[in-house]
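[1] my questions are about this predicted structure, shown below with the sequence.
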Amino acid sequence: MEKEITINFEVIANYDHLTDIEKTLFDKAKTVRAQAYAPYSNFWVGCAVLLENGEIITGSNQENAAYPSGLCAERTTIFWTSANFPGVKIKKLFVIGAPKEALTSTPIPPCGSCRQSILEYESKQKEGIEIYFASLDGEIYKTKSIRDLLPFSFDASYL
């Protein structure tokens, strides 16, 4: 028996179609991408999250010679956020990634490890996090929950 899985996401035509807060998140993710430490992969990623209290937190990927000891931008950002703003919900997460010298790119979604970590925080806060992944030049995809990108998710309900 075969079943189909539908992945729900919205394509936002370009940067000009974002709300003001989404533009701010895009700009901050793009800016913090330049602070990535990625000498091994040369793939620089920036992330910005909007908290329910209006705070915006940013982070970038941080690599290590003892591969894979580094962390992706999404996990760097949400782990720091949770440690410093415990109990404050994450409303939106914006991520932009591309090779260091790229001028254009394609939207890159969170990797599997990041998807699982984001799922943990969605489960903890009992509410979805809007996920935006964008190209450097403003092509943007949006989902209402990481579950849209992780349809067969594993969470604490299985334990």
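    Looks like it came in fine.

[2] from here on, contacts and neighbour counts on C-alpha atoms
    Will do.

[3] tell me which residues of stretch 7-23 come out buried.
    Buried residues in stretch 7-23, defined by neighbour count with 16 or more other C-alpha atoms under 10 Å: I12, Y15, L18, E22, K23.

[4] check it against this one:
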Amino acid sequence: MKKEYLGLEYYIFDNLEELDKKDKELVKNAIDASTRAYAPYSKFHVGAAVRLSNDIIIQGNNQENAAYPSGLCAERVTLFYAHSRYPNEVIVTIAIYANNEDNTYKDIVTPCGACRQVMAEIQSAQKKPLRVILLSPTNSGIILPSIDVLLPFQFEL
């Protein structure tokens, strides 16, 4: 049996001032989107924003349902809308932000497995990396150069 090594590269930032202008704009859009999330059950508001290759920014947020599997995560709402509206544009970056209603949550939120797989599919189809910015309510976070960091062994047909 041969042993392999898998290394991960990502960038940590402590505040929004460390981000460039475009990334700062994108995370502010994700924060804004989170304020309109429909989360009456979890009280957990997630916002996502994507920047397309034409510099258009698309926002989305989580949409819960009493039948939990029927709701959708902010990432998929945003990615599906962006891809359906602009099918020929590359999705360059997605920013994801989450907070709870009483503002006690302080960490970044990483995408669920289904959202990771959707991001992987988009990245594979567009043949360009899909950057991921994960922002915490304290305005710190991480930047991943591609979805490969979150889902290194992707399902492909």
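    Received it, and whenever you're ready, just let me know what you need. What you are looking at is a predicted structure, and each value in this text was computed from that prediction instead of being measured.

[5] now what about the TM-score between them?
    The TM-score (TM-score structural alignment, normalised by the length of structure 2) is 0.94; 156 aligned residues with a C-alpha RMSD of 1.3 Å.

[6] quick revisit: V88 of structure 1: which of the buried residues of stretch 7-23 of structure 1 is nearest?
    Nearest to V88 of structure 1 among the buried residues of stretch 7-23 of structure 1, counting by C-alpha to C-alpha, is E22 at 19.1 Å.

[7] got the buried residues for stretch 135-145 of structure 1?
    By 16+ other C-alpha under 10 Å, the buried positions in stretch 135-145 of structure 1 come out as S135, L136, G138, E139, I140, Y141, K142, T143, K144, S145.

[8] just give me the neighbour total for V46 of structure 2.
    28 (other C-alpha atoms under 10 Å).

[9] would you say it is within a strand?
    Yes: per DSSP: H, G, I helix; E, B strand; the rest coil, V46 of structure 2 lies within a strand segment.

[10] quick check: it touching Q59?
    No: between V46 of structure 2 and Q59 there is no contact, the gap being 10.9 Å when judged by C-alpha atoms under 8 Å.

[11] so what sits against both of these two?
    Taking C-alpha atoms under 8 Å, 6 or more residues apart in numbering as the criterion, V46 of structure 2 and Q59 both touch A33.

[12] quick one on the thing from earlier: and which of the buried residues of stretch 135-145 of structure 1 is nearest A36 of structure 1?
    Using C-alpha to C-alpha, L136 is the member of the buried residues of stretch 135-145 of structure 1 that sits closest to A36 of structure 1, with 14.8 Å.

[13] that closest one against K100, yeah?
    No: the pair L136 of structure 1 / K100 is not scored as a contact, 11.0 Å apart, by C-alpha under 8 Å.

[14] and the strands in structure 2, which stretches?
    Taking DSSP state E, the strands of structure 2 run over residues 11-13, 44-52, 57-61, 91-100, 131-135, 141-144.

[15] which of those sits closest to L79 of structure 2?
    Closest to L79 of structure 2 of those is strand 44-52 (C-alpha to C-alpha; 7.4 Å).

[16] re the thing from before, out of the buried residues of stretch 7-23 of structure 1, name the ones that lie in helices.
    Using DSSP state H, E22, K23 are the members of the buried residues of stretch 7-23 of structure 1 that sit in helices.

[17] which one among the buried residues of stretch 7-23 of structure 1 gets closest to S105 of structure 1?
    Using C-alpha to C-alpha, the buried residues of stretch 7-23 of structure 1 come closest to S105 of structure 1 at Y15, 14.0 Å.

[18] list the contacts for the closest one?
    K23, D137, G138, E139, I140.

[19] for the second one, what are its contacts?
    With contacts defined as C-alpha under 8 Å, 6+ apart, D137 of structure 1 is in contact with Y15, L103, T104, S105.

[20] please redo it, this time with the cut-off set to 6 Å
    T104 (C-alpha atoms under 6 Å, 6 or more residues apart in numbering).
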